[in-house]
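Engineer: The following block contains a protein sequence and its predicted model.
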Amino acid sequence: MSTDPDRLFARPLDQVPDFAFNEDVVRVFPDMIKRSVPGYPTIVENLGVLAARFAQPDTALYDLGASLGAVTQALRRHVRSDGCRVIAVDNSAAMVERCRQYLNAQDSMFQELLPVQVMEADILSLQFEPASVVALNFTLQFVAPGQRLELLTRIRQALLPGGALILSEKLHFADDQEQALLNDLHLDFKRANGYSELEIAQKRSAIEHVMKPDTLETHQSRLRAAGFSKVVPWFQCLNFASLIALP
């Protein structure tokens, strides 16, 4: 997967626009997310491993907020249940176009992969098919807080017994000292990956009105309110975590 280096915020901007998944972001996205999200490669690859445990024959596997299809590719590499297909959904036309290109390239390198449907759509208005696995990988944090419970409730209603929702998110912490420590460590992670103070500051300005993280406790209580019976954190690296929610 070729990618340009992320230099979107390297020059001073007179006015920093709100972050959007446009052509510029798509062009550098793999580099951006690898250098910005601690543990991202581990989460993505293991999403495929987890999905293989919960996937059931002749069901849909959803990748909601698929971006460039990294999770979809992991699902296709690991899931072997007969009759499954992946439905990858994103509301960014630029992401969807590039995602299709990457998945076509994957088809040429591997045999017997699950079929995949890539859709440009708003996940808030999506009509879900019966599903055994749903992945929300750093997607819910971009959904308006007042719409999150409704979305999770609809996902829960679509999930079959024995299925799973896998939810990955940046976390906020109620304890001020914990929040400050993990935020500072995250900034150190970005600096260690070559981001300048200017890039860090301008990216923060761009994303602060767009991405609204929750506490782990908020995620757990909301998932239970949506009808999930069990919520299991399976991964955390600094202020990024992933959960398994069971029907």
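Structural biologist: Perfect, thanks for sending it. Keep in mind it's a predicted model, so treat the numbers as computed, not measured.

Engineer: For the rest of this, base every contact and every neighbour count on C-alpha atoms.
Structural biologist: OK.

Engineer: which residues touch the residue nearest the centre of the chain?
Structural biologist: Central residue of the chain (C-alpha atoms, centre = their mean): Asn137, 2.0 Å from the mean position. For Asn137, the contacting residues are 63-66, 71, 166-169, taking C-alpha atoms under 8 Å, 6 or more residues apart in numbering as the criterion.

Engineer: another one to put next to it:
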Amino acid sequence: MSDASYRDAIFTTPLDRVASFSFDEQVVACFPDMVRRSIPGYGQILGMLGVLAERHLRHGGHVYDLGCSLGAVGLALAARLPPEAFTLTGIDLSPAMVERARATLASECPEHRIIIEQGDIRTIDYRPASLIVLNFTLQFLDPADRDALLGRLYSVLEPGGVLILSEKIVAEDEAENAWLVERYHDFKRANGYSDLEISQKRTALENVLRPDSLATHHARLAGLGFERVTTWFQYLNFASMIAFKARPGGHPHDA
């Protein structure tokens, strides 16, 4: 990042009352460190986005990064694709995120046509797109809003386009889910978080981040009309899926 980032220490002090998690200026200041230490495989997912775009993004096509935070998807695509290969619109609800993302992208990839806008991804007007990315964003929406949003995204996705959805997931088997959650806490401990930090952040995210199962995601996307849905990445209880919209005339996607 072009401007300073700080170590995530938001939950290091015992709090009498843990407020609900929000993407405020305090979170923005330490966000790169937070995602690195809190989301298993985050760097690998970002690294593959450029590779997937090389394969599946129509040359010159439009990309949406929904819940764009600090613009990491734009940076990942710009690192592998020339400026003429795509345009990108990033949307985030947090003004603090938007301000810093704009500054970072202007500094790091000024030749690429990337616009960052502040807004609610449930209500904005979308233009046709060749690639849509939801990186750990859907999980923060009210479950009642998820089908409607994905339905809108399917309608604006061009034939042959793809949607990439990365999410924290819940296993349907109770014992499996408990094991994954405990190993996730081990992952966070290994990255320097204390038991107090883990506990307080879990409380802060309660009723804010509500994950679905992989089966629920696959069924929802298939029900909207996607030709194929593949889970291409999973690390503990975090996963990324790619959903393919059928090409004209039913021509299959490239392998």
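Structural biologist: Cool, got the structure. From a predicted model like this one, the values you see are computed outputs, not experimental measurements.

Engineer: Once they're superposed, tell me the TM-score.
Structural biologist: Here the TM-score for the pair of chains, by TM-score structural alignment, normalised by the length of structure 1, is 0.95; 243 aligned residues with a C-alpha RMSD of 1.2 Å.

Engineer: so where does the alignment partner in structure 2 of Leu152 of structure 1 fall, helix or strand?
Structural biologist: With TM-score structural alignment as the criterion, Leu152 of structure 1 lines up with Leu150 in structure 2. Taking DSSP states H and E as the definition, one finds Leu150 of structure 2 inside helix 143-156.

Engineer: Check how far that helix sits from its aligned residues in structure 1, on average.
Structural biologist: Compared with structure 1 after fitting, helix 143-156 of structure 2 deviates on average by 0.7 Å (mean C-alpha distance after the TM-score superposition for structure 1).

Engineer: Counting neighbours, which bits of that helix end up buried?
Structural biologist: Neighbour counts over helix 143-156 of structure 2 (16 or more other C-alpha atoms under 10 Å) mark 150-151, 153-154, 156 as buried.

Engineer: Which single one of those is nearest to Arg210 of structure 2?
Structural biologist: Leu150 (16.4 Å; C-alpha to C-alpha).

Engineer: State the distance from that closest one to Thr231 of structure 2.
Structural biologist: To Thr231 of structure 2, Leu150 of structure 2 is 17 Å away according to C-alpha to C-alpha, to the nearest Å.

Engineer: Then Ile121 of structure 2?
Structural biologist: Going from Ile121 of structure 2 to Thr231 of structure 2 by C-alpha to C-alpha gives 23 Å.

Engineer: More neighbours: these two, which one.
Structural biologist: Neighbour totals were compared for Ile121 of structure 2 and Thr231, and Ile121 leads with 20 against 16 (other C-alpha atoms under 10 Å).

Engineer: per the alignment, that one corresponds to what in structure 1?
Structural biologist: Using TM-score structural alignment, Ile121 of structure 2 pairs with Ile123 in structure 1.

Engineer: One more: Tyr6 of structure 2?
Structural biologist: Matched by TM-score structural alignment, Tyr6 of structure 2 corresponds to Asp4 in structure 1.

Engineer: and its match, what does it touch?
Structural biologist: Neighbour list for Asp4 of structure 1: 27-28, 31 [criterion: C-alpha under 8 Å, 6+ apart].

Engineer: number of nearby residues for the equivalent of Ile43 of structure 1 over in structure 2?
Structural biologist: By TM-score structural alignment, Ile43 of structure 1 lines up with Ile45 in structure 2. Residue neighbour count, defined by other C-alpha under 10 Å, stands at 19 for Ile45 of structure 2.

Engineer: Locate Ile45 of structure 2 within the secondary structure: which element?
Structural biologist: Taking DSSP H and E as the criterion, Ile45 of structure 2 maps to helix 42-56.

Engineer: So which residues make contact with that helix?
Structural biologist: The set of residues external to helix 42-56 of structure 2 that reach it, using C-alpha under 8 Å, 6+ apart, is 35-36, 72-73, 76-81, 131, 161-162, 233, 240.

Engineer: hmm, back to that, what separation do you get for the aligned partner of the residue nearest to the centre of structure 1 in structure 2 and Leu105 of structure 2?
Structural biologist: Mapped onto structure 2 by TM-score structural alignment, Asn137 of structure 1 lines up with Asn135. Separation of Asn135 of structure 2 from Leu105 of structure 2 (C-alpha to C-alpha) stands at 18 Å.

Engineer: The most far-flung residue of structure 1 relative to its centre and Val28 of structure 1: what is the separation?
Structural biologist: Distance from the C-alpha centroid of structure 1, by C-alpha atoms, centre = their mean, peaks at Asp14 (30.3 Å). Separation of Asp14 of structure 1 from Val28 of structure 1 (C-alpha to C-alpha) stands at 22 Å.

Engineer: cool, Pro38 of structure 1 as well?
Structural biologist: Where Val28 of structure 1 is concerned, Pro38 of structure 1 sits at a distance of 17 Å (C-alpha to C-alpha).

Engineer: More neighbours: those two, which one.
Structural biologist: Pro38 (20 against 17).

Engineer: Could you measure from the residue nearest to that one when sequence neighbours are not counted over to Lys170 of structure 1?
Structural biologist: The shortest distance from Pro38 of structure 1 to any non-neighbouring residue, by C-alpha to C-alpha, 6 or more residues apart in numbering, is to Cys237 (5.9 Å). According to C-alpha to C-alpha, Cys237 of structure 1 stands 10 Å off from Lys170 of structure 1.

Engineer: ok, the two, which is more surrounded?
Structural biologist: Between Cys237 of structure 1 and Lys170, counted using other C-alpha under 10 Å, Lys170 has the larger neighbour count: 24 against 16.

Engineer: What's the match for the more buried one in structure 2?
Structural biologist: With TM-score structural alignment as the criterion, Lys170 of structure 1 matches Lys168.

Engineer: need the helices for structure 1, in chain order.
Structural biologist: Listed in chain order, the helices of structure 1 (DSSP state H) span 23-36, 40-54, 70-78, 93-109, 145-158, 176-192, 197-207, 216-225.

Engineer: mind putting those helices in JSON lines, distance to Val116 of structure 1 included?
Structural biologist: Below are these laid out as JSON lines (distance: least, C-alpha to C-alpha, whole Å):
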{"stretch": "helix 23-36", "distance to Val116 of structure 1": "20"}
{"stretch": "helix 40-54", "distance to Val116 of structure 1": "14"}
{"stretch": "helix 70-78", "distance to Val116 of structure 1": "8"}
{"stretch": "helix 93-109", "distance to Val116 of structure 1": "8"}
{"stretch": "helix 145-158", "distance to Val116 of structure 1": "19"}
{"stretch": "helix 176-192", "distance to Val116 of structure 1": "34"}
{"stretch": "helix 197-207", "distance to Val116 of structure 1": "30"}
{"stretch": "helix 216-225", "distance to Val116 of structure 1": "27"}
